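Engineer: Following is a predicted model, sequence given first.
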Amino acid sequence: MATTLHPVDRNYNFTLIKGLYLLPPQGEQLWSSGIRDGALVNGGLMDDNGNFMVLGSNSTLWESFKFPVDTILPTQILDKGMVVSAKQSETSFSIGRYILVFQCDGNLVSTTINLLSDHLNEPYYSTGTAAGVSSSPGVQFVFNESGYFLVSRENGEIYLLTQRITASAKDFYFRATIGFDGVFAHYLHPKSASNDSDAKWTSVWFVPDNIYSASLVSASSGVCGFSSICSLGGGGRPTFACPKGYTLINLNDEYSDCKPNSTLSCGDEPSGVPVEDLYDFEELINVDWPLADYALLEPFTENQCRNSCLHDCMCSVAIFRLGDKCWKKKLPLSNGRVDPGLNGGKALLKVRKDPYIPCQGNKNKREL
């Protein structure tokens, strides 16, 4: 339900009056189900599938399955335009950057959204079920009671996302969640377990296989925050890190943007001080920030690449690879990643040296 915009504490109450309302101990309502005025509410019901329904005299006035947050359950259906939104972090239930949306063209995609706006970036996962020359468009995304994900097409055909489910719905609970890191995963939990170690949710399927290699966006930071570096962790999940010389903007959020520890801009260097005394390079192998280039220099040697970036006040990193190519980049850096496919390519990250202290002469020198 839409309460991810306003996470609440345990003192709040759900009340069923002329609809479903979330009320604080004192003050005005925080959220309501938005049932039309004049509708007669007879009661509420949670069915065996986990769908909470507000019931009228002869119809369902509202149901939670139509308003998913970050998780869907078996028998739940996404119609065109419906969205599943990740939370902000493992501990914060505010809306995050990742969404799963069943688009109006019949395609199911995972993508990032530029928060405080409705702009969707290029998807990093897609079922490819939009209308095509030889295919019928999708009409619904279904999580069926057997634990399979499928897109039903307009012509009655189905597109299966999960090819084989070995666990039985008789013995396991199923759920699917888009994580705060953007990975959409299918989990199962035994209905009965002999010990505590077995009584846990286990991921059995996820997409995409490698989220940061699948994502390349032109108007956002990418999977990681600005100027950070993504690498692949367990279960297809990205891990995030700031490069040396950079720190998190929000120290309480390890997935936030990174900022340089010292200023890298034109006009801030002490006059008369050689840039060689002010800056050095941190060398990173198989690291890149695609789409942050503002200049490509070729043919260039590595030394020419270093010197060009060193003497260019706009250059924050230079990428040298393919033997003679030098890409210069400026802040903020986007789409950061570790990529073994770069075959030893070097990222030359310009960092400030320790504070420059000019020589003041020997004050202990005796005057003759």
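Structural biologist: Nice, thanks for sending it over.
Engineer: For the rest of this, base every contact and every neighbour count on C-alpha atoms.
Structural biologist: OK.
Engineer: wait, doesn't residue 146 sit right on residue 172?
Structural biologist: No: applying C-alpha atoms under 8 Å as the test, residue 146 and residue 172 come out as separate, 10.1 Å apart.
Engineer: Name the nearest residue to residue 262, sequence neighbours excluded.
Structural biologist: Closest residue in space to residue 262, ignoring its immediate chain neighbours: residue 352 at 6.5 Å, by C-alpha to C-alpha, 6 or more residues apart in numbering.
Engineer: Now do the one you found against residue 333, distance only.
Structural biologist: As judged by C-alpha to C-alpha, to the nearest Å, residue 352 and residue 333 stand 17 Å apart.
Engineer: ok, and here's another one to check against it:
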Amino acid sequence: MLLSIFSKLMATSVFLLFLPLIFFSSSSSSTIDRLNRASSLSVEHADDVLTSRNGIFSAGFFPVGDNAYCFAVWFSESSSEGNRTIIWMANRDQPVNGRKSELSVLKSGNVIITDAGRFTVWSTDTVSESSVFLKLDENGNLKLQNSEGVLWQSFDSPTDTLLPQQLLTKDMKLVSSRSQGNFSSGFYKLFFNDDNVLCLQYGGPHITVYWPKPWLKSWEAGRSIYNSSRIASLDPWGYFSSSDNFNFTSADYGERVQRILKLDFDGNIRLYSRNYGKEKWTVSWQAMSEPCMIHGTCGPNSICSHVPHLGRKCSCLQGFKIRDRTDWSLGCVPEFNLTCTRNETGFLKLSHVEFFGYDYDFFPNNTIETCENLCLEMCDCKGFQFKFVKHDHPDNIPYCFPKKQLLNGHHSPNFEGDLYLKVPKKTLPFQETGLNCSSTVVKQLNRTYTKHPENASQKFVVRFAIVFGAVELGVIFVVGCFFLRAHQNSNAGMHNYYRLATGFRKFTLSELKKATRGFSEEIGRGAGGVVYKGVLSDHRIAAIKRLNDASDQGEAEFQAEVSTIGKLNHINLTEMWGYCAEGKHRLLVYRYMEHGSLAEQLSSNALSWEKRFEIAVGTAKGLAYLHEECLEVEILLEVALKCVAEDKDARPTMKEVVEMLLRQENDSELV
């Protein structure tokens, strides 16, 4: 009797155990990790999603526009900005309607997405006689399986993202999205080419490869073409390896964090990482450090320029106008008509401008005059690139590149070459592209220097760096004076909020008091005010400068001056984060320099001669890059590099260098 009762209880338990599965197979929606045969997920039900067992990944219909949805896989937890991080999409180029659209697992073993219950827009194209199910794995892979194994998986057809342990093979490619908010297929691709090399390609109106550097042979770029396996992958620790010998290690290698390798819409491939939870993704590696070297950025007949902290900027060539102000990829069109008559055609020189590719041919050992004649003989020649290419010997060989089209244009002070644009003579002269530092004529500096008996190389470099520090302090003093100017006609009763063009944050006085613990830790002072160390609410360490009495300065004018300072952005300048203008109080918030100032380091004995040399040259190059075409910086760079490189006694003293700079400023009427 007891045995019979126990048997009935066991049968009932087995029935109850399988009851959820029976219920699920007859349901049209699911919130677990798998979808069984003859089941579906509906676009109309927000809870119709699959969630991996570890809860990290979700799959379902994702809104990509007004009444437009794509079936996607994403990280379940949103980022700190509140956005979902999409890692895969099925129908990215053919979204479905927000009503009656479904993803269904058919009895035949196929998985399809239907638009409004009528049209099939996507399919796995699979067939199975045995029962199948669609499952979202803990690693983010969406798999269609039967009793014999995997029939289809999302890891085999990536969109723009690779996850750790996901392979990129010869039959796969990553395709960027069209823009920041447009998930449809864009112009950029990451794939293995026919030479077994992993490369980045721009596939817009004109197809070009821009990574690795196209002017390099494979072996010159450190790649191998003798491995036809064509396979690459990212491990969970942040190490990426490819069969063509390309590999890299993330900046946070070894940490247990979430990672994705993504081909962004701007054509750069980046490795992102974040701690588990709702945190912001940070870049731990990227392929291209110079964003303007990415092809197709600004379209035909236009130039890409990189502005530190602001990003890329597109501009039309002189004599051209933008084709479509909403889409720079379409480039610019000429506002003039060119004829094939030689005496009606001239050339406009654009310094440090390069247009890569689309050459008729290259012609070595040519002068500018012969290159002009070559281009004039070709009616459809748009201009020519003229540059010096260094080979194994120290001599520079001039090369001429007549251009069929003007594509992939960029401006860089480091580019040693010029573009000569073909234009009608009647339109000359144009003003050449560049920074106009003064509206007056700049006089040539006299480069005759007096001898100094004690000018050892190391002493010069140290003094040279100290001069830069003195100049910096002078600039800070001048800026402080600006902030201390009194304006008697300001309205003290008005403290309106004016948002700065630079995007600085406006802090309250109470926030900064709390950050500095009542302005208790002083780290420096000068004529303009006192600097305190503080910790902001987002845990960033800041240097907070409390300006001396500036109570009569209006907030609008104060913010205008802050905005002006903010435009002087450069990687070697201390970053400004915000300001405070409350009542009579005026404060500036900067990034805190954890390792102290350059002056402190130079005053110590911790730096070797080689490091001091790098600091001096790097400082000069940084200023030259910041100011680009400004004559006074070019002169300073030339003086510094010449005096450091040549081991001679004929060098200027520090006093003479400063006097030359001051004379140059007076001559060009610069403040």
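Structural biologist: Arrived safely. Remember, predicted model here, so these are calculated numbers, not experimental data.
Engineer: Name the secondary structure element that contains residue 326 of structure 1.
Structural biologist: Per DSSP states H and E: residue 326 of structure 1 is located in strand 325-329.
Engineer: So which bit of structure 2 is the helix or strand just after that strand matched to?
Structural biologist: Per DSSP H and E, the first helix or strand lying C-terminal to strand 325-329 of structure 1 is strand 337-338. In the comparison with structure 2, strand 337-338 of structure 1 aligns to the range 410-411 (TM-score structural alignment).
Engineer: Distance from the chain centre to that stretch, please.
Structural biologist: Counting by C-alpha atoms, centre = their mean, to the nearest Å, stretch 410-411 of structure 2 is centred 16 Å from the centre of its parent chain.
Engineer: thinking again about what came up before, residue 294 of structure 1 versus the residue nearest to residue 262 of structure 1, what's the distance?
Structural biologist: 21 Å.
Engineer: now the helices for the stretch 101-250 of structure 2?
Structural biologist: In the stretch 101-250 of structure 2, no segments count as helices under DSSP state H, counting those that start in this stretch.
Engineer: Structure 2 too?
Structural biologist: All helices of structure 2, identified by DSSP state H, fall at 2-26, 368-377, 457-484, 509-515, 555-566, 598-603, 609-627, 631-645, 654-667.
Engineer: Could you export the ones you listed as TSV, including distance to residue 106 of structure 2 and mean neighbour count?
Structural biologist: Conversion of those to TSV gives the following (distance: least, C-alpha to C-alpha, whole Å; neighbours: other C-alpha atoms under 10 Å):
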stretch	distance to residue 106 of structure 2	mean neighbour count
helix 2-26	12	11
helix 368-377	63	17
helix 457-484	71	16
helix 509-515	59	17
helix 555-566	60	17
helix 598-603	68	13
helix 609-627	61	17
helix 631-645	70	17
helix 654-667	78	15
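Engineer: so which of those helices comes closest to residue 138 of structure 2?
Structural biologist: Proximity to residue 138 of structure 2 (C-alpha to C-alpha) singles out helix 2-26 among these, at 20.6 Å.
Engineer: what about residue 352 and residue 294 of structure 1, which has more around it?
Structural biologist: residue 352 (20 against 11; other C-alpha atoms under 10 Å).
Engineer: returning to what we had before: so which of the helices of structure 2 comes closest to residue 93 of structure 2?
Structural biologist: Ranking the helices of structure 2 by their distance to residue 93 of structure 2 (criterion: C-alpha to C-alpha) puts helix 2-26 first, at 30.8 Å.
Engineer: excluding its backbone neighbours, what's nearest residue 111 of structure 2?
Structural biologist: That would be residue 105: by C-alpha to C-alpha, 6+ apart, it lies 4.6 Å from residue 111 of structure 2.
Engineer: Quick one: residues contacting the one you found.
Structural biologist: Contact analysis of residue 105 of structure 2 by C-alpha atoms under 8 Å, 6 or more residues apart in numbering lists 35, 36, 37, 38, 39, 40, 111, 112, 132, 133, 134.
Engineer: Same check on residue 146 of structure 2?
Structural biologist: Contact analysis of residue 146 of structure 2 by C-alpha under 8 Å, 6+ apart lists 128, 130, 131, 132, 133.
Engineer: Run those residues past structure 1 and keep the common ones.
Structural biologist: Retained in structure 1 by both residues aligned by TM-score structural alignment, their matches' C-alpha atoms under 8 Å are the following of the contacts of residue 146 of structure 2: 130, 131, 132, 133.
Engineer: so the last one touches residue 147, yeah?
Structural biologist: When you say that, I think you mean residue 133 of structure 2. No: at 9.5 Å, residue 133 of structure 2 does not count as touching residue 147 under the criterion of C-alpha under 8 Å.
Engineer: Show me which of these two is the more surrounded one.
Structural biologist: Taking other C-alpha under 10 Å, residue 133 of structure 2 and residue 147 do not tie; residue 133 has more neighbours (22 against 10).
Engineer: and that one, how far is that from residue 150 of structure 2?
Structural biologist: 10 Å.
Engineer: Residue 274 of structure 1 - how many residues pack around it?
Structural biologist: For residue 274 of structure 1, the count of nearby residues is 11 (other C-alpha under 10 Å).
Engineer: sorry, that was for residue 223 of structure 1
Structural biologist: Around residue 223 of structure 1 there are 31 other residues, counting by other C-alpha under 10 Å.
Engineer: can you check residue 322 of structure 1 too?
Structural biologist: Neighbours of residue 322 of structure 1 using other C-alpha under 10 Å come to 12.
Engineer: and it, what does it touch?
Structural biologist: Residue 322 of structure 1 is in contact with residue 345, counting by C-alpha under 8 Å, 6+ apart.
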